[in-house]
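> The following block contains a protein sequence and its predicted model.
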Amino acid sequence: MDWIRSVRLLRAATIGVSLSLVGTAVAQDAEPDLKTQLRDFVFFVNVHQAEAAAGTANEILGLGMTPRELLEFVEEAGLEKELDEALGKALRRDSLEPIAGRILTMLSDGRLQRARDPDEIERNIDGLVGGLRERLYSRQRLKAAGEYAMPQLIDALLQRTDIQLRTQVQRLLNESGRASVVPLSVSLMEIDPAAQEQVVNVLGQLQYIDAAPYIAELRDKTLSDPVRNACERALDSIGASGSTGELFRQLAEAYYDEREELTSFPGEDMQLLWNYNPSIGLIPTAIETEVYHEARTMRLAERAMELGAQGPSALGLWVASNFSREIDESAGYDNPAYPPSMREAMYYAVASGPVVSEMVLGRALADNDTRLARRAVDAIERTAGPGLIWDRSSGQSPLIAAMTYPSRRVQYDAALAIAASHPRSGFQGDQRVVPTLAGAIRFAGTSYALVLTEEEEQYRSIRRVVEGLGYQVLPFGRQVSEIAEAIAETPGIDLIVTQAAFGKTEPLIQAVRSRPKLTAAPVFTLVASNELPRLRRVFGNDVSVMIRSFGINEEAMTAGMTELVDTASGGVIEADEAREFALRSLFALRDLAVAQNQVLDVSDATTSLISAMNETTGEVRLEVAEVLSRIGRPSAQAMLAEASLAASGTERIDLLGKLAGSARRFGNQINGVLVEQLVELSATGDDDEATAAAAVIGALGLPQSEMVRLILAGQ
């Protein structure tokens, strides 16, 4: 910082300020005022002294000023133009871009704070009837205020005492674009007919489809011919057709898709919901952006259902949006659009029945929304009977499609839901259910990652980080096509990491997404810093893609990958969750075997279950043995015999019990060597083991001579 002070003195000298030696000492010790700091920042940027510019910028930001205070100081000091130019230069330099961005954001926030100040809005509305310059200034500020100005603007529009002001406000609203559409629309049903006609005319001139359902509802309910005629003209101008309920449903769909044009304040933490009370006026309610679109979707879907939208589509949209609200809502948030009197989202999903939940699942699969898909499958499993899927003429359903979805969690959930419904007739895809359940037993706890880089050295560096997170990483490849065989052989890809040359990242991600097995996998992408802003805009709404700069360290890379996988797919499948999947799958297979289900043949899992006997321990291993004991194949019974003989203690006794169960159901299917070993065990083992082995011998139906031999051996 001493160097910065020295440069300040040098700069002062170059513009003709002479300092005495004493004055110099005082200047070095004194803290510069804000105006000096701002001028210094501009100077350091212009003379390419990045370190000094960054230091000065940090001093400015460290003063603790509000954005509006900083903005108004800059304006009063007459530094707007030169500061804007300096910030523009700083943003083009890697070393200054972050700090310059913070100052620019503060100034932008300051302009918004001032424009949205109700007192400022009131002054600007009054200015609409001032002189030419004042009118232009006021119009500019009111447009900048956007929706925040609407309560006062509507009051000014509806008042009847100042005709000139009303005319100027209507002119402003006609030019204000989308910002006025929702506030004007929600007020329509609550204002008097003369005001309704006036507002409808404004909405018709704006020509936004967002207003159509509100205008259509007014057309259907009004008793005023002039209002009805105005509504018809406005709907023709907008180009809207269809029933009012359907128009509300279509608008709800647009909000569910989170279309950019329906986000009033992009990049901000809060949005506004609007209501109109005749005694108060237009009432804004702030809501977190993360749940704004869900709130609008649910409100519009409710109107669609109230107005008789045909079929279950509006209800399915409401249920899907309610799940999404629950997913996106931050912990502890008091959502103004979802009061405590409302129940959890699952309550409404299961109450709506499995057909609606399948609609939600279909929407989730189409959107690659893994978290929503899992909730939808859960709701289906709780309510579906055997006729949900296979009684359909097409033989297809989202639940079947979910078994090929890229997330293994969704695959396992779907297979479990189908198994729980105990289908009575075959359907397209039924052959995948049992193998999927068997895969959950063996592979749920193993995570797989794909790393795509230009060079093998980059691959090795990234692979080390990814393996540190517990993933098994596939072989090196620059493109997906180079390792297609390895991808096909894995149960699923849980993370993709890419590092491509300039201009190649977007095509690479498109190639990744074109592969059915990779469409929903989380993608962590490392790019050059000059590509970062553009690619973040391109993928900004995709929670399954995270863009980071080449230069981040391992700690930041690890944190980013973990955050991405947590957000996009619920995190890696940890040991406890893998065990839960394994046990649920085993219970499902057991129940199918007990029921002797003719559609889902448990014997298709024999090979996987035999392998699982060598890979599992404890409760899971015993449940594997239980399922094997219900499969009438010699290989299943032989594995039970081998496992029993190789085990010891209580596990041996338990496994002998499973073997005895197999023998009771299917008779003797094992060879003489194993039988001899079992007979030997029954003769030489301790009491509990010997008795368990003897039960096996009895169940196997061995000749009486074997029993005589055992009796004689005991004397």
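Here it is on my side, so go on.

> switch to C-alpha atoms for all contacts and neighbour counts from now on
Noted.

> residues in contact with the helix or strand where residue 586 lies?
Secondary structure from DSSP states H and E places residue 586 in helix 575-595. Contacts with helix 575-595, where a contact means CA atoms under 8 Å, 6 or more residues apart in numbering, come from 412, 416, 419-420, 422, 434, 437-438, 440-442, 444-445, 600-602, 620, 623-624, 626-627, 630-631.

> Is it correct that residue 275 is in contact with residue 283?
Yes - using CA atoms under 8 Å, residue 275 is in contact with residue 283, at 5.2 Å.

> Make a PyMOL selection of the buried ones in the contacts of helix 575-595.
Under the burial definition 16 or more other CA atoms under 10 Å, those of those that qualify are selected in PyMOL by:
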select buried, resi 412+416+419+420+422+434+437+438+440+441+442+444+445+600+601+602+620+623+624+626+627+630+631
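
> Next one for the comparison:
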Amino acid sequence: YEKLDQHSSLIAALNYPDRRVQFAAATTIMQLDPAHTFPGATRVIAILTRALGGEGKQAAVLVDSSIPRGQTMAGLFHELGYETQSTQTGMAGFKAATARMDVEFIALEYNIMRWGLSQTIANLRADSRTANIPIIIYGPLRLKNKIEYATRHYPLVQYVVESENTEDIGTQIRPFLNSLKTPELTGELRSEYRSAALYWLSHIASSQRSRIYDLTPAEKPLLPLVADRNLAANALITLGGIPTRTAQADLVTIVTNKTMDSDVKEIAALQLAFHIQKFGLLVDSKNVASIREAYQTATDPKLNTALASVMGTLMPDNKVVGERLQEFKPTTPLP
């Protein structure tokens, strides 16, 4: 199949302005099931996460030879919702944009150096990884017409008048960025995208592909999806593959929920046991006490068995205890 590198058309499609094209590229890559890391893995997760209803991580790369001015612009973009990486040269900005693969736009100060503005734009447009990423050039009002004329042959380029006001910058860049996106999905198609995205995220969580993809950015929208019985299983499986305390706490929340259906709680309990075995016990003693109470009060046989597996991860058997004691080395001689 197509090699997933900087020349790949699939990698380029991950940054195409049309979000339907992005989603198609992400799911195609998942079907190819690459066995090794590739440029764009973080972008795949961001696209799948966005389909769940979360926005995913939005990032920008900024190039400005002036550190103070660059920090000011980065702060403005951050306030607009973009995690912004600042660089000081055109070459450094190019390297940052091609390395991240989660970039929504690239901001260039009009007078950048090493490379200059024209060379930087030419190189960004020549590389498939950045060919479709919108470029925003900022500078004084007096240069607007001149720079727009000089960059007229390049697609997806917009000049904005520099400002230290967030609202002013937002007013200039939002119409440009929004015009490049297709309307948000609605109704049945949105549900189909959400189900497909959740399927692929759970596939990553339950396979050995977690070394290729970091699922952590997908965590936030998962817990609310458990309320939908059609999505609950894959949402819980995905939570089970995210190595964070908050993911483990979310699984505890489901397991100890007295109004949740038993079959959903059973899946959550099995994922919680798996999570503790793989990543260790991350929740506090209060959570442990609530798990124990849920186990003691469970009347559904399958749920009780699943909760017993969780209790087993909390209470090591005699063999494990013996091994741990043998590993203990006293720091002072025994009397």
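Good, I have the coordinates. Computed from a prediction, not measured in an experiment: that's the story for all the values here.

> tm score of chain vs chain?
TM-score of the superposed chains, computed with TM-score structural alignment, normalised by the length of the second structure, equals 0.59; 287 aligned residues with a CA RMSD of 5.4 Å.

> Take the contacts of helix 575-595 of the first structure and keep only those in helices.
412, 416, 419-420, 434, 437-438, 440-442, 620, 623-624, 626-627 (DSSP state H).

> Residue 646 of the first structure - how many residues pack around it?
When neighbours are counted by other CA atoms under 10 Å, residue 646 of the first structure registers 10.

> what about residue 571 of the first structure, which helix or strand?
Here residue 571 of the first structure sits in a region with no helix or strand, counting by DSSP H and E.

> can you list contacts of stretch 291-304 of the second structure?
The contact list for stretch 291-304 of the second structure, computed with CA under 8 Å, 6+ apart, reads 252, 255, 256, 262, 263, 265, 266, 269, 307, 308, 311.

> Which among those residues count as buried?
Looks like the contacts of stretch 291-304 of the second structure have 252, 255, 256, 262, 265, 266, 269, 307, 308, 311 buried, using 16+ other CA under 10 Å.

> Straight-line length of stretch 177-195 of the second structure, end to end?
Stretch 177-195 of the second structure has an end-to-end distance of 27 Å (CA to CA, to the nearest Å).

> now stretch 176-189 of the second structure
End-to-end distance for stretch 176-189 of the second structure: 26 Å, by CA to CA.

> list the buried ones in it?
Neighbour-count burial for stretch 176-189 of the second structure [16+ other CA under 10 Å]: 176, 177.

> how far does it sit from the chain's center?
19 Å (CA atoms, centre = their mean, to the nearest Å).

> next one: stretch 509-525 of the first structure
The chain centroid and the centroid of stretch 509-525 of the first structure are separated by 15 Å, computed with CA atoms, centre = their mean.

> likewise stretch 125-142 of the second structure?
Worked out by CA atoms, centre = their mean, stretch 125-142 of the second structure lies 23 Å from the chain centre.

> do stretch 115-123 of the first structure as well
Taking mean C-alpha positions (CA atoms, centre = their mean), stretch 115-123 of the first structure and its chain are 37 Å apart.

> Also stretch 185-201 of the first structure?
In terms of CA atoms, centre = their mean, the centre of stretch 185-201 of the first structure is found 38 Å from the chain centre.

> Read off where it ends up in the second structure.
Per TM-score structural alignment, stretch 185-201 of the first structure has no counterpart in the second structure.

> Can you check the distance spanned by that stretch, start to finish?
End to end - CA to CA - stretch 185-201 of the first structure spans 11 Å.

> check which helix or strand covers the aligned residue in the first structure for residue 176 of the second structure.
In the first structure, residue 176 of the second structure lines up with residue 564, judged by TM-score structural alignment. Secondary-structure element containing residue 564 of the first structure, defined by DSSP H and E: helix 554-569.

> Over to residue 25 of the second structure?
Going by DSSP H and E, residue 25 of the second structure is in helix 19-32.

> So residue 283 of the first structure belongs to a helix, correct?
No - using DSSP: H, G, I helix; E, B strand; the rest coil, the assignment for residue 283 of the first structure is strand, not a helix.

> Around it, count how many other residues there are.
Other residues close to residue 283 of the first structure by other CA under 10 Å number 15.

> dump the residue contacts of it.
By CA under 8 Å, 6+ apart, residue 283 of the first structure lies in contact with 151, 274, 275, 276, 277.

> out of those residues, which are buried?
151, 274, 275, 276.

> if we can go back for a sec, next up, the contacts around the match of residue 176 of the second structure.
522, 523, 524, 543, 544, 545, 546.

> Could you identify the most distant pair in those residues?
524 and 543 (10.7 Å; CA to CA).

> of these two, who's got more company?
When residue 524 of the first structure and residue 543 are compared on other CA under 10 Å, the one with more neighbours turns out to be residue 524, at 23 against 15.

> SS state for the corresponding residue of the second structure for that one?
Superposed on the second structure with TM-score structural alignment, residue 524 of the first structure falls opposite residue 136. Under three-state DSSP, residue 136 of the second structure falls in the strand class.

> Need the three-state assignment for residue 61 of the second structure.
Quick answer, by three-state DSSP: residue 61 of the second structure is strand.

> wouldn't it be in contact with residue 92 here?
No - the pair residue 61 of the second structure / residue 92 is not scored as a contact, 9.9 Å apart, by CA under 8 Å.

> Looking at the two, which one has more neighbours?
Comparing residue 61 of the second structure with residue 92 by other CA under 10 Å, the one with more neighbours is residue 61, at 27 against 17.

> The first structure: which residue goes with that one?
In the first structure, the residue paired with residue 61 of the second structure is residue 450, using TM-score structural alignment.

> Of the contacts of residue 283 of the first structure, which is the nearest to residue 635 of the first structure?
Set against residue 635 of the first structure, the nearest of those by CA to CA is residue 274 (67.7 Å).
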